[in-house]
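attaching a predicted model along with its sequence, questions to come.
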Amino acid sequence: MSRSTRLLRLLQAMRGRRQPVTAAQLAEALEVSERTIYRDIADLAAQGAPIDGEAGVGYILRPGLFLPPLMLSEDEVEAIMLGLRYVDQRGDDLLQAAASVALTKISAVVSPQAQARMISPLSLPGPPRTFPQNAMPLEELRKAIRDRVRLDILYGDEQERRTERIVWPVQLCFLDQARVLCAWCELRQDFRTFRTDRIVKTTRLDRYPAQRADLVRRLRPHLDKLGDWRTSPDGN
């Protein structure tokens, strides 16, 4: 079998196990030598696979996000490159850095033909935009979304009128002309969109009672009803 196939089978053999599995057991399952298992585990760990353990004791794959060796079609490589370049142009500093790291990791595990396609993609996003400066890092909003924390925000509209809202942050949206926080607004008892550059101040409160997955599901049809919200989003 090819090395990429062997590495993928090795990950599959370790995935879902609650107890460490020895190199001898893995070697028997994959029909290779223990020395090959030790080398492959070292390679996977160097690529970022969340593997714990040591020789003579056993290995276990911890939960976590890990991209195994891939065989990608030309169209799939094209889609990945277009998405990463879009993020590099329109994302904030954190997402731009993440896109760069992701590109490096993907390039390390795909075939030489796919690597060549990544260097010279057929498609590119449109020209980059200049976004208004945010009063606070978007990472604070991301953390509130992950933690399901209610936020007390001070918000200014396009006429520079300021209002105070208590919101349940659900998602960040990166548009062509603005970055937007989508949230449940306690004042309006409905979903609202808030341009992040107009959020003057945030204060973290307690956790909101709803499940975020349920809010995301309910948010999507609401956004579809807003028509041109993607070009002129604003809370109201």
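Now that the structure is in, tell me what you want to look at. Residues are numbered from 1 along each chain as shown.

rest of the way, CA atoms for contacts and neighbours
OK.

where exactly do the strands run in the protein?
Assigned by DSSP state E, the chain shows strands spanning 51-54, 58-61, 149-156, 162-174, 179-185, 190-195, 199-207.

make a markdown table from those strands and add distance to S4 to it.
As requested, those are exported to a markdown table (distance: least, CA to CA, whole Å):
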| stretch | distance to S4 |
| --- | --- |
| strand 51-54 | 17 |
| strand 58-61 | 18 |
| strand 149-156 | 42 |
| strand 162-174 | 35 |
| strand 179-185 | 39 |
| strand 190-195 | 44 |
| strand 199-207 | 44 |
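
make a markdown table from these and add distance to K225 and mean neighbour count to it.
Conversion of the strands of the chain to a markdown table gives the following (distance: least, CA to CA, whole Å; neighbours: other CA atoms under 10 Å):
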| stretch | distance to K225 | mean neighbour count |
| --- | --- | --- |
| strand 51-54 | 46 | 15 |
| strand 58-61 | 44 | 19 |
| strand 149-156 | 23 | 20 |
| strand 162-174 | 16 | 19 |
| strand 179-185 | 14 | 24 |
| strand 190-195 | 11 | 21 |
| strand 199-207 | 24 | 14 |
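
below is an additional structure, to be compared with the one above:
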Amino acid sequence: MSRSERLLDLLALLRRHRQPVSGHALAETLGVSLRTLYRDIASLQALGAEVEGEAGVGYVLRPGFHLPPLMFRPEELEALALGSRWVAGQADPALRDAALSALSRIAAVLPPELRAELDASSLMVGPGKTRLADSIDPALLRLAIRRERKLRLAYQDAAGSASDRVIWPFALAFFEGARILLGWCEMRGDFRHFRTDRIASAELLDERSPRRRAQLLKEWRLSQGIVADRR
């Protein structure tokens, strides 16, 4: 493993922890000696990372640090390219443009050899199932989720029954043949899933959701028996 790869691994490891982590634990996870770990901590600090702590106490990374110039492993570049291509092919126009723009921004600040790796990525996204068009703008749903605002929906279920719902949206799931809006439904008093192609209209309300998005997502995962990925 190169030194730059080791620093990236150390940075990623520190980002996983909100509380100080001992040098012994970090060194063991990374498979390096304590002496090497201390040198790498010093290198990150020299790059501007706010790594606080000391030997015998532990280390914690304060939020807000980004490595200047961006460095990725070949597999990470392939994942970025593949993910962006999937979003470009499966998401709505606003997200498609955002994915392609983000990939262009990343490519613009990569070292030349890594930019060549990104351009030469050979992982492709094949055609998927045809998805029914949405009647509403998905950007409105994402806005409601980000701002933690209630939505009023005119919805038609699979049986053709129409209803008006007020929900607390907290997530949008992308599947090959459909997009699913996740929210707490005031009418049902429970979590409900809404296919976006069955939403006839959506109105962003001024009222905020009574519970935060992160809390709703946590409760939904518990209700579904889903264990969150902590990597």
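Received the coordinates, thanks. A quick note: this is a predicted structure, and the numbers were derived from the prediction, not measured.

quick check: which of the strands of structure 1 is nearest to T104 of structure 1?
The closest of the strands of structure 1 to T104 of structure 1 is strand 51-54. By CA to CA, the value is 20.3 Å.

could you say what helices and strands that closest one packs with?
The contact analysis (3 or more CA pairs under 8 Å, 6 or more residues apart in numbering; DSSP states H and E) places strand 51-54 of structure 1 against strand 58-61.

for the closest residue in space to V51 of structure 2 that isn't next to it in sequence, which residues are in contact?
Leaving aside its sequence neighbours, V51 of structure 2 sits nearest to L61 (CA to CA, 6 or more residues apart in numbering; 4.5 Å). By CA atoms under 8 Å, 6 or more residues apart in numbering, the contact list for L61 of structure 2 reads L14, R15, R18, A49, E50, V51, E52.

which of these sit farthest apart?
The most widely separated members of those are R18 and A49, with 14.8 Å between them, by CA to CA.

quick one: which of those two has more around it?
Each of R18 of structure 2 and A49 has its neighbours counted (other CA atoms under 10 Å); A49 has more, 19 against 12.

is it true that that one touches F65?
Yes: between A49 of structure 2 and F65 there is a contact under CA atoms under 8 Å: 5.6 Å.

so which residues of structure 2 form helices?
Counting by DSSP state H, structure 2 has helices at residues 3-15, 23-30, 34-46, 74-90, 93-109, 112-119, 138-147, 213-224.

what's the first one aligned against in structure 1?
Alignment of helix 3-15 of structure 2 against structure 1: no match, by TM-score structural alignment.

what is that helix packed up against?
With contacts defined as 3+ CA pairs under 8 Å, 6+ apart, helix 3-15 of structure 2 has these neighbours: helix 23-30, helix 34-46, strand 58-61.

residues of it that come out buried?
Buried residues in helix 3-15 of structure 2, defined by neighbour count with 16 or more other CA atoms under 10 Å: R6, L7, L8, L10, L11, L13, L14.

could you do stretch 68-76 of structure 1 as well?
Buried residues in stretch 68-76 of structure 1 (16+ other CA under 10 Å): P68, P69, L70.

try stretch 106-123 of structure 2
Across stretch 106-123 of structure 2, burial judged by 16+ other CA under 10 Å covers I106, A107, L110, L114, R115, E117, L118, S121.

now R85 of structure 2: closest residue in space that isn't a chain neighbour?
V125 (6.6 Å).

what about the one you found, how many neighbours?
15.

do the same with the one 4 residues further on
The burial count assigned to K129 of structure 2 is 10, neighbours taken as other CA under 10 Å.

what of T104 of structure 1?
Using other CA under 10 Å, the number of residues around T104 of structure 1 comes to 11.

closest to T130 of structure 2 out of the helices of structure 2?
Among those, helix 74-90 comes nearest to T130 of structure 2, with 9.8 Å by CA to CA.

identify each buried residue in the closest one, please.
Buried residues in helix 74-90 of structure 2 (16+ other CA under 10 Å): 77-78, 80-90.

redo those residues as JSON lines? Include distance to A25 of structure 2.
Below are those laid out as JSON lines (distance: CA to CA, whole Å):
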{"residue": "L77", "distance to A25 of structure 2": "28"}
{"residue": "E78", "distance to A25 of structure 2": "30"}
{"residue": "L80", "distance to A25 of structure 2": "30"}
{"residue": "A81", "distance to A25 of structure 2": "33"}
{"residue": "L82", "distance to A25 of structure 2": "33"}
{"residue": "G83", "distance to A25 of structure 2": "32"}
{"residue": "S84", "distance to A25 of structure 2": "35"}
{"residue": "R85", "distance to A25 of structure 2": "37"}
{"residue": "W86", "distance to A25 of structure 2": "37"}
{"residue": "V87", "distance to A25 of structure 2": "37"}
{"residue": "A88", "distance to A25 of structure 2": "40"}
{"residue": "G89", "distance to A25 of structure 2": "42"}
{"residue": "Q90", "distance to A25 of structure 2": "41"}
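
farthest pair within those residues?
Among the buried residues of helix 74-90 of structure 2, L77 and Q90 lie farthest apart (CA to CA), at 19.9 Å.

sorry, back to before: which among the buried residues of helix 3-15 of structure 2 gets closest to I226 of structure 2?
Nearest to I226 of structure 2 out of the buried residues of helix 3-15 of structure 2 is L13 (CA to CA; 23.6 Å).

relative to A25 of structure 2, how far out is that closest one?
11 Å (CA to CA, to the nearest Å).

quick check: closest non-adjacent residue to the equivalent of R115 of structure 2 over in structure 1.
Aligned counterpart of R115 of structure 2 in structure 1: Q115 (TM-score structural alignment). Counting by CA to CA, 6+ apart, Q115 of structure 1 lies nearest to S107, which is 5.9 Å off, once chain neighbours are set aside.
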